[in-house]
Structure formats: structure tokens, C-alpha cells
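Asks: Predicted model, plus sequence, below.
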Amino acid sequence: MNDWRIYRGVGQPHDGVRRLPEPPPWRDFAADQDGAESGPEDSSSARRLGVRRRLVENYAPRPAEVDAVNAALYLRRPLLVTGNPGTGKSTLAYAVAHELGLGTVLRWPIVSRTTLHDGLYRYDAIGRLQDVQLERAQGAEGAAAAASGIGSYLRLGPLGTALLPAAEPRVLLIDELDKSDLDLPNDLLNTLEEGEFAIPELERLADREPVVEVLTHDGERVSVHGGRVACTAFPVIVLTSNGERDFPAPLLRRCIQLELEPPGEEQLTAMVEAHLGEESVTAGRDLIARFLDREPGEVVAADQLLNALFLTQHAPRAERLTRERIADMLMQPLDRTR
């Protein structure tokens, strides 16, 4: 069918949605991963790095990026990555985990209401109280059993899970730290420096229950001894920032700092090929060139280019004006005033 449009705006119901093609690889949340490379990774890794992840080796990161990652690995320090939206700050964490075989990336997205406690653990005291009251109504023996099962109501957050003792480090992405309130960067200092934290709810029970099983952020059960979690291998922590605020000097002192530049032609070509294949690179040379030739200081994210390439390949080649209109819509500068 020549008409690529699913929604036509004619007000007449139809079954055109059945013609909707498969989603872009980076937006395919239902992928079963059967055709992906094996390994202890989640689906978000494929979406971030591309379904053809073997091509990540062709990404050719700049020497400064490689040096900063290695400095963070050697010194066991967090890596603070700043840069414009779409420069690959978050993807860097997935690339490190993929290359070093460090498994699923733990992700902690930051919003204005996020606290350190959210990252370390959550205790469902209300849920436990309700269960105790329910068991109490059914008999004293059941109440005693429920009261002792505190581990069922405690779940470690992404930071708490990353700090569990392990032979190899976990990769933790603390995404968009500049979205936090003023206190969070300072609240992180002690935990990032010491690599451990206490769970007061378990410390109070340490005499009676020295070992308690709790849930991790991954949904697995692990044992916590004496109410404290202390890492044996400091996690690979990547903090990202869009540069919207300044961070306190004590946090900067504890981090390896890296500012990512917008991707160049080599990085863009490898990115497009990893997500969409070599044919998309050939067909989209004009859009890649347009992305690279933007005005100095103009902010355009790489995923905008991927969106434009994916969608324009479904518009018939003859509809040049439609293709240009789609590209204009999807590649608008992010810093343009409305």
C-alpha cells in the first residue's frame, strides 16, 4: 500500500492500526530477546545500544570518554557525566555493563521529590501492620509469625542493591541528578564515600534476628547481616546531568567528571547502523548530514535523528515534501523558544 498513514483524520473508523509496522528497536518494549545476543542483560540494554549490539565496538568513543571510564574503574569513584540531551550520557552506563559483562544495569531515575532513602531501601510499615492485625484476628500464633517476617516488607532500592557484597561490581545509573532537590547531592556524600549504609529497622532486631532475607531492586532475595549493607566491590556508578545546575564541591571531589560532546559523523553512523541497519545509513545520508550541519550551539538530540530516519523510511520515496516535513517536525532544536 502506497499510503503510509495509519491515522487519516477523516473521522471514519477503520482497521488501519493492523497495518502498523513493528516499533523502532529502541521503543520495542515487548521484544522477547530470542534473537538478541545471550547474556545477563535486560531488554533496556538492547533498546539503548541497538539490537545489533556487536556494532557497539564501532562506536569509536573519544579518548576522553575511555580515559574517564577507566579512571572511575581504577579509583572506585562515581563518574559524573554532563552534556546536552541526547549525547549518550545514560547509554554510557549500558555500554560499560555490556562490554565488561556486568549484567543488568540498575537504574535510579531522579525527580524533584527523590530522597536518598528512595535509593537505599523502602520499608512497608503500614503493610506489615495490616498483616499483623489480620493475623491477630485469626490467632496469636499467626500474629507472632507475621511480626517476625520483617524481610517480606523491606525492599532495597537501586543504590542499596548496588552496594550489596559481590565478587564483581554492579553498574548503577543515577539518571538526571540535576532534577533533584538541593539536598540529595549532599545526602549522597557519605554513602558514596563509605560504600555502606544501615537499615535501622533491621538493626533494632539484630539481637533476635542477626540475618534477615530482603528483596533486592531486581526482585531477588538476599541476606542482610546485622542490619547493615556494605559493598565488597564498589559499584560502577554513572551519574548524569544536563548541566542545568551546579553541584556542591564535596560531590565533585568524590567523582570523576566527564563532559560529553555531541556525537560526530563516525559515532552517528555507528549508532544508526546498530539500531536500524546499514541500509538506513545509506538511505538517510541527507538527514545525517542535516543533523551534523546544524547551527553552532543548536541543541538536537541523536534520538531525534533516529526517529526521523525510522519514520521517513516508511514514507514513499516519491513524497519528498512529506519526508522533509516529517524531518522538520522530528528534528526541531530542543533549545528553540516557542
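Replies: Structure received. Residues are numbered from 1 along each chain as shown.

Asks: hey, let's count contacts and neighbours off CA atoms from now on
Replies: OK.

Asks: before we move on, which element is the spatially most central residue of the chain in?
Replies: In the chain, the residue lying closest to the centroid (Cα atoms, centre = their mean) is R107, at 4.7 Å. Here R107 sits within strand 106-109, counting by DSSP states H and E.

Asks: after that strand comes which helix or strand?
Replies: Downstream of strand 106-109, the first helix or strand assigned by DSSP H and E is helix 116-120.

Asks: List the neighbours of that following helix that are in contact with it.
Replies: Helix 116-120 has contacts (Cα atoms under 8 Å, 6 or more residues apart in numbering) with 108, 156-161, 184, 187-188, 197.

Asks: now the residues you listed in CSV, with distance to L251 and neighbour count?
Replies: Putting these into CSV (distance: Cα to Cα, whole Å; neighbours: other Cα atoms under 10 Å) gives the following:
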residue, distance to L251, neighbour count
W108, 18, 19
L156, 23, 28
G157, 21, 23
P158, 19, 24
L159, 16, 28
G160, 19, 26
T161, 21, 25
L184, 10, 19
D187, 10, 14
L188, 8, 15
F197, 18, 17
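
Asks: now, which of those sits nearest V214?
Replies: L156 (7.4 Å; Cα to Cα).

Asks: And here is the other one:
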Amino acid sequence: MNIHAPLPVSGPSDAPPPRERLFRGTGERYADDVPLPEPPPWRKARADGTARTSRPYLIGPEQVEVVNAALRLRRPLLVTGNPGTGKSSLAYAVADELGLGPVLVWPVNTRSTLTDALYRYDAIGRLRGDGGRAGTGAAAGAESDATAGVGSYVRLGPLGTALATRHEGRPRLLLIDELDKSDVDLPNDLLHVLEEGEFTIPELARLPESPHGVPVHTEGSHERVTVHRGSVRCADFPLVVMTSNGEREFPPAFLRRCVRLELPDPGPRQLQDIVRAHFAEAGPGALAAQWPAIEVLIENFVARRDLGGLATDQLLHAVHLLRQGIQPDERHLREAVLRELHDRGGR
């Protein structure tokens, strides 16, 4: 196989490089000593290896006040809006600004149940006598009775972990994503847990009472928490952000317990601010050479979004390609990067 390197770049440093194909579909190898182009700033991994990075988040002052009301009341925040308006990203922005640690995420679908979010019990692993205790080493040996050992087969889910743990003395943040995709009964099933901040694990409640409690695993970490009498009760109500694309209505009893936030589609000026914020780490003037083209791109994006539905991150993807010398308005790229979320038909 032949080795090929990227084409040389000439001209001002802030000008887009000439277009090149990284993958050519010919079997030719890309040069081993030439790095691939940088990914978008928001797609770079954290230093600790996690994929989610801190991303700038821009919303209006009225929306900020609603978020703060939910924080002060410690009520679930129900965020609705069109796809791409930043509903899920809001949870990460709140956790990042308030220092609440990694966001606990419960992605909801039609098969989701409340128990899924609270805890999982590995009954088969316990019957086999393996799996749950594997790898616990000295910790397993320190468990002096069978009651404590059952905890090796229990892992709290995202909601259970949000109730049972804190992050450096502060409550956890739980993102319940796309709640409107759930079974019709799930929002009502959530009411008691979100109101009372507690739940029971029947598999542990049936055990003989242990003065030391039962250590169980938690979601997303190696931390273990101790459960007494099978009951998990929060010391501090977690912050709960629930998102909905508005695909269906929720029961009045559920809505009454939420603070509701409707995120509008960002306008042209806000989109310009969002683009600048997401590429800020590239340095001052990083977008100067492409800014006239970016303004046209934003104008076309708004017009097409109003017709068929586009998400803001699609615009950011198009801007990144534009910075790398690729015109996202070319038909085949437009269909891939700026394709409407809802086909209009007749296109």
C-alpha cells in the first residue's frame, strides 16, 4: 500500500486549510507520522479519560431564573423543547458550575421501569456464588456474615445512587433523559420516590437485621454505601433534571411537583454567541476568516430549521467542517450533517 500525507497548508494561519480527504476509499494508508485533524473542542476527552467535556451553555436570563427556582426549591426541573435546544446539556452545565460531580444519567425508553433506576439485584450471580464477590478482595473477606455478603450482588441505579450519595458534601445531579418516551405509568411511579426521597430494596429488607448494615455498589464508581434494613433514604434531596421532547402530556399530579422550563429555539444572535463560545478555546480571532461564511450558514440554518427541524449541534458540526476547509453546503454533506430531523417529504 502507498503512504500518503495531507496536502501542505499555505496562506494565513487563520485561513481554512485546503480540502483533503483523510479517508480516500482506495486502500492507500494515511501517513503514520502525520496526526489526524483536531476534533471539535466539545468532542475532546477529559484528562481523566471520560468523554464528556465541560461545554459552554448559553440561555436567556428568564430561563436562568427558572433553573435557579428549581435549585432553591429542590424540585425536579422538567425541561421541554425541540430536539437540539440543549435540554440534556443544561444538566451538565448546572453540575459543572455548582461542582456536583459526574452527572448520573437515566436514559428512558418504553421498557424502562422505576426499579431499573433504583437498583439491580443479580439473583443468578448469587445463586452461582460468583460474579458479585469477584474482585472485591479483602473487602469480601472482611464481610463476616452472609447478610453483608448479599450486598455484593446489589448495585444502585442512577436514581438510587443520586439518593444515597453526595459529592464532596453536595447533592448529586440526576438527568432523567427523554421521560416522554416512557411507559404511561412511569411518571406517576416516580412521584413517591421524588417526594419522599427514599425507597426499599426488598431483597435486603427480608434479610436478618445486621448492626453493620449491608454495603452495596453504586452507579458509575467503585464507591459502596451501607444500607440498613433494606431502606435507602437521602440525606439531601438530589437535583433532578428531566427532559422531554413534548411527544406526550404528563399527569397533572406529576406536573404539579415539577418546576417547568420551556427552552425556545435560539435566534440568529444567540446562535452566533453559541458558535463563538464553543470555539473560544481556539483563541481570539479563530473564526475571523470564516465569519462571513458562518453568518450565511447561520441564516440558512435558521430558515431550514423553521421548515423541517434542525438541532443546534448540527450547526456547530457544520462550522467545524467549514473551519477545516470543507463546505457543508455541498449536497452530499448537507444531507449528512445538516439533514432535517423531521423529513418534510417531496425533497
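Replies: Here it is on my side, so go on. All values derive from a computational prediction rather than experimental measurement.

Asks: circling back to that earlier point, identify the residue of structure 2 aligned to the residue nearest to the centre of structure 1.
Replies: Matched by TM-score structural alignment, R107 of structure 1 corresponds to V105 in structure 2.

Asks: And for D175 of structure 1?
Replies: Counting by TM-score structural alignment, D175 of structure 1 corresponds to D177 in structure 2.

Asks: With P61 of structure 2 as the reference, measure out to its match.
Replies: Per Cα to Cα, to the nearest Å, D177 of structure 2 is found 24 Å from P61 of structure 2.

Asks: Also K87 of structure 2?
Replies: Separation of K87 of structure 2 from P61 of structure 2 (Cα to Cα) stands at 16 Å.

Asks: out of the two, which sits in the more crowded spot?
Replies: The neighbour comparison of K87 of structure 2 against P61 (other Cα atoms under 10 Å) goes to K87, with 25 against 9.

Asks: aligned partner of that one in structure 1?
Replies: K87 of structure 2 maps onto K89 in structure 1, with residues paired by TM-score structural alignment.

Asks: give the contact list for that match.
Replies: Counting by Cα under 8 Å, 6+ apart, K89 of structure 1 has contacts 81-83, 240, 260.

Asks: What residues sit buried inside the one helix or strand R323 of structure 1 maps to?
Replies: Here R323 of structure 1, judged by DSSP H and E, is contained in helix 320-330. Within helix 320-330 of structure 1, the residues that count as buried by 16 or more other Cα atoms under 10 Å are 323, 326-327, 330.

Asks: where exactly do the helices run in the stretch 1-150 of structure 2?
Replies: Counting by DSSP state H, counting those that start in this stretch, the stretch 1-150 of structure 2 has helices at residues 61-73, 87-98, 114-118, 123-128, 138-142, 146-149.

Asks: any chance of the ones you listed in CSV, with distance to P215 of structure 2 too?
Replies: CSV is the format used below for the helices of the stretch 1-150 of structure 2 (distance: least, Cα to Cα, whole Å):
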stretch, distance to P215 of structure 2
helix 61-73, 30
helix 87-98, 27
helix 114-118, 15
helix 123-128, 15
helix 138-142, 10
helix 146-149, 7
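
Asks: Between those, which one is closest to R323 of structure 2.
Replies: The closest of the helices of the stretch 1-150 of structure 2 to R323 of structure 2 is helix 87-98. By Cα to Cα, the value is 23.8 Å.

Asks: ok, whatever residue of structure 1 lines up with D265 of structure 2 to L276 of structure 1 distance?
Replies: Under the alignment (TM-score structural alignment), D265 of structure 2 pairs with P262 of structure 1. For P262 of structure 1, the distance to L276 of structure 1 equals 20 Å [Cα to Cα].

Asks: Over to R294 of structure 1?
Replies: In terms of Cα to Cα, R294 of structure 1 sits 22 Å off from L276 of structure 1.

Asks: Comparing those two, which residue is more hemmed in?
Replies: Using other Cα under 10 Å, the more surrounded residue of R294 of structure 1 and L276 is L276, with 20 against 12.

Asks: Residue in structure 2 paired with the more buried one?
Replies: The pairwise alignment with structure 2 assigns L276 of structure 1 to F279, based on TM-score structural alignment.

Asks: doesn't W291 make contact with L322 of structure 2?
Replies: No. Assessed by Cα atoms under 8 Å, L322 of structure 2 is found out of contact with W291, at 10.0 Å.

Asks: Which residue of these two possesses the greater neighbour count?
Replies: In this view L322 of structure 2 and W291 are compared by other Cα under 10 Å, and L322 has more residues nearby, 22 against 17.

Asks: helix/strand/coil for that one?
Replies: helix (DSSP: H, G, I helix; E, B strand; the rest coil).

Asks: what residue of structure 1 matches up with it?
Replies: So, by TM-score structural alignment, L322 of structure 2 is matched to T312.

Asks: What distance do you get for its match to N2 of structure 1?
Replies: Computed as Cα to Cα, the T312 of structure 1 to N2 of structure 1 distance reads 13 Å.

Asks: now swap in V56 of structure 1 and tell me
Replies: For V56 of structure 1, the distance to N2 of structure 1 equals 35 Å [Cα to Cα].

Asks: Tell me which of the two has more neighbours.
Replies: Taking neighbours as other Cα under 10 Å, V56 of structure 1 and N2 compare with V56 leading, 19 against 8.

Asks: Understood, closing this out.
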